[in-house]
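Enquirer: Here is a sequence together with a model predicted from it:
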Amino acid sequence: MFRVTNGMMAANTLRNIGAAASRLATANEAVASNMKIQLASDDSKVATRAVTYRSYVSQIKQYQDNADAADAWQTVTDDSLSAVSDYVSQLKEYATAASSDTKTAEDLQSIKTSVEALLKDVISVLNNDTSGSYIFGGYSTSEAPYEVVSTDIGDTVTFKGEYLSLGGVISAEVSDSDIQNFYAANASNVYDSLTDAADAALAANTKAQAALAADPTNVILIAKAASAQTTSDTLAAAVTTYGGSTNLTTAAAEAETDVDTLTTAITTYGGTTDLTTAAANALADYTTAQAAADADSTDTALAEAAAKAKITSDTLATAVTTYGGATTLTAAAAEADTTSKTLAAAVTNSDQDINYNINFGTEVTVNVEGQDVTGEGSDNLFNTIQKLLLALDGDTSYKTVTGTDSSGTAIVETVDLSITDLIDEFNTALGRVTASQASLGASMSSVTNVADRLDEAYEAYSSLLTDNENIDTAVATTELSSAEYTYEAALAVGAKVISKSLIDYIA
């Protein structure tokens, strides 16, 4: 037996009171904060899961914000494209109405006023923005991309400060010399021109060659330098072939046509035939086809055959200059194919896609570039509108620059102008807008689907976070009541145990 002293009883009582007080404090803090733990040391498993869940919830919330921003951008873009589609449809209707023989000069001038208003509307919509960012300007989001500017050869529309086409549609009243002077002065101010692509390729080649010189045995750098050299050389040659101020997309399309023409010529004239001979044969075939078409102007098949023969003849004549007269058709077609692929790659590289990260490893392109909507080069929407305005003024022809001669002087040609032909051009313009809307629609659908999944994930992880960190109110309240009762009992028992003082024992 061991002796239990008053001191021991007092110490045990105080320890029990302290434990009860600590339990009460913990229970009270849990109910007050609604949290299972206050410090990571309280429960390491709960703390670890809390960090993980909070990280997931935070990431998902950021993705939701990105998805909302993407949706906002795309919604404004979709509304704008719908408006452009409506405006182009109206322009087509005006062209159709103006083509009627019953329209008077006053009627045509009234239509012209409406067309001028629609031109302003189209530009206004294409300059729409969302939260201060212009939606059709690619990476240039801080400035309105489209503007009507006055030049020495007439009004035209610029895209991001550069001409969509240089000398595309000009009044026949403007002199050739004025057009040539303007072309020469502004040849370097064409949007997405072949010259820009060639300069970029040359810069990339210079960088690649410098890297190779610093590490000449690196096989990866050797391959990159060789590829950069080929691309630079090909684009430099394309500048000569298609004209430095030619829009890159237009040049790529022409290069693809050249490949098709040369490939067909191989079948017609034989792959081993040299270009000089093939060009001579093609010219003879064109002369024959044109004569047949002239003899029977009502036969559309003959006219189409003559037009096709002319394309072949012109292409082969140009190929003689580009590749050399002694080059075989097979070799020329192979070189043309290389050029076509290089230009197509350059077009892709020139894209200015704005991407939003809307999910783990998922990006979506939110923008549509303006040139994809309006078209590029000489076939752009604004050139078609300009043709319509000229036709409404009674013009039956217009001037355009088709390229440059060997001295670099712009070649000016006069083209017949018919309002009826413009109806097809507006149909083409509508097709571009529709294609842009279809592409955007697919992207919008993707954003919607991802946003729905994000909402589900947010709810799931938020629930896990809540279950991991938050208390069960009923259980916690019961625990608090129990802790209060225990503490009060401990105090009451302690008061009885240590209530006697030294005086009580002396008495």
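Expert: Looks like it arrived, so ask away.
Enquirer: alpha carbons only for contacts and neighbour counts from here, please
Expert: Fine.
Enquirer: quick one, what contacts Asn355?
Expert: With contact taken as C-alpha atoms under 8 Å, 6 or more residues apart in numbering, Asn355 is in contact with Glu363, Val364, Thr365, Val366, Asn367.
Enquirer: got a winner among these for most neighbours?
Expert: Asn367 (25 neighbours; other C-alpha atoms under 10 Å).
Enquirer: Spell out which helix or strand contains that one, please.
Expert: In the assignment (DSSP states H and E), Asn367 maps to no helix and no strand.
Enquirer: Next one for the comparison:
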Amino acid sequence: MRITNSMMTAASVRNINMNMERLSKAQTQVSTECKIQQPSDDPVVASRAIRYRSYVARVEQYQKNVDNVTSWQKVTDSAMSDLSDIMQQLKELAVKGSTDALSDSDLAAIKEEVTQLQQSAIDALNTSYGGRYVFGGYATDVAPYSLDSDNNVLFKGQLVSDFTDNGEDQAIKSNIGYGSAVSINVEGQDVTGMGDGNLFATFAKVMDGLDNGDTTAISSCLDDIETNFDTILAAQADLGARMNYVSMVGDRLDKDYTTYKELMSNNEDVDIAEASAESTTAQVVYEASLSVGVKVMSKSLLDYLA
């Protein structure tokens, strides 16, 4: 087979282009630290990348949901702890007010303190997180507790003693992972109790007793206060169980995130040491092909006549 100069030149150009493409790919991998730049480079890697990135994105969203739920529940738990402290102070004032030796001015001073405690209880139950009231059920945009003109406490516009939820569950749920939804809120009536034995009814009984100087009536409120304590603690215990569950889910999501990120990295990221070595080799080969090409393409008729 006869080899001509044009054939040698074409072969040299083709080899130079191939080596230049190899060098470009190697340098791109080093600079981007990615195995592929477009799906056609490696369809298998590309399809896995889509799947792993979807997993990571889903876990990241679940982690955000867990963070939001955790913050909401911590705010709620803190508010109930404050409410327990308020009821403890009410108990101490009730014990103090049941003493027979107190004057009218002493009883009036105690009533003023009880009135302030009632307002503190209302404030605690009107706690909000991110602009949403945590004890209002679905009605998160309006403060659930308020006082009317007669100093009666209202819940969602109704007297607390008259309020009934009619069996309607207003649990706000959040999806925190793989179809696992958890109730994030505590409804106000679950904390204060309902009917005549609710927390604010106890406040009213204590204040009436102080107004009338009825130490027996004040003393009888101590049992009601204990009942209110039990109601708060039961609601707090239920919330605590859900908080523990959310914490466990959060730990599992952290592990899943690490696993999926590792899979994604193994699938997409290049080995830098290996890629650098390939880039160096490609550079040497490319320069060699240029050197050979120069010698082939520089030949002329004069070189053969010399």
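Expert: Received it, and whenever you're ready, just let me know what you need. In this text, all values refer to a predicted model and were calculated from it rather than measured experimentally.
Enquirer: Using TSV, lay out the contacts of Asn355 of the first structure together with distance to Glu254 of the first structure.
Expert: Shown next, in TSV, are the contacts of Asn355 of the first structure (distance: C-alpha to C-alpha, whole Å):
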residue	distance to Glu254 of the first structure
Glu363	33
Val364	31
Thr365	28
Val366	30
Asn367	27
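Enquirer: Residue nearest the middle of the second structure, spatially speaking?
Expert: In the second structure, the C-alpha nearest the mean C-alpha coordinate belongs to Asp67, at 2.0 Å (C-alpha atoms, centre = their mean).
Enquirer: Leu202 of the first structure is in what secondary structure piece?
Expert: Assigned by DSSP H and E, Leu202 of the first structure falls in helix 194-214.
Enquirer: Isn't Ala121 of the second structure up against Gln88?
Expert: No: Ala121 of the second structure is beyond contact range of Gln88, at 11.7 Å (criterion: C-alpha atoms under 8 Å).
Enquirer: Tell me the one among the contacts of Asn355 of the first structure nearest to Ile60 of the first structure.
Expert: Of all those, Glu363 has the smallest distance to Ile60 of the first structure: 14.2 Å, by C-alpha to C-alpha.
Enquirer: Ile272 of the second structure versus whichever residue in the second structure pairs up with that closest one, what's the distance?
Expert: Residue correspondence to the second structure (TM-score structural alignment): Glu363 of the first structure is matched to Ala181. Counting by C-alpha to C-alpha, to the nearest Å, the gap from Ala181 of the second structure to Ile272 of the second structure is 42 Å.
Enquirer: same thing with Tyr178 of the second structure?
Expert: Applying C-alpha to C-alpha, the value for Tyr178 of the second structure to Ile272 of the second structure is 35 Å.
Enquirer: Looking at those two, which is more packed in?
Expert: Comparing Tyr178 of the second structure with Ile272 by other C-alpha under 10 Å, the one with more neighbours is Ile272, at 14 against 10.
Enquirer: Show me what the more buried one lines up with in the first structure.
Expert: Under TM-score structural alignment, Ile272 of the second structure pairs with Thr473 in the first structure.
Enquirer: So its match is in contact with Ala30, correct?
Expert: No: between Thr473 of the first structure and Ala30 there is no contact under C-alpha under 8 Å: 9.1 Å.
Enquirer: before we move on, what SS does Val182 of the second structure have?
Expert: Secondary structure state of Val182 of the second structure, per DSSP: H, G, I helix; E, B strand; the rest coil, is strand.
Enquirer: residue contacts, it?
Expert: Contact analysis of Val182 of the second structure by C-alpha under 8 Å, 6+ apart lists Lys173, Ser174, Asn175, Ile176, Arg242, Val246.
Enquirer: Fine, thanks again, bye for now.
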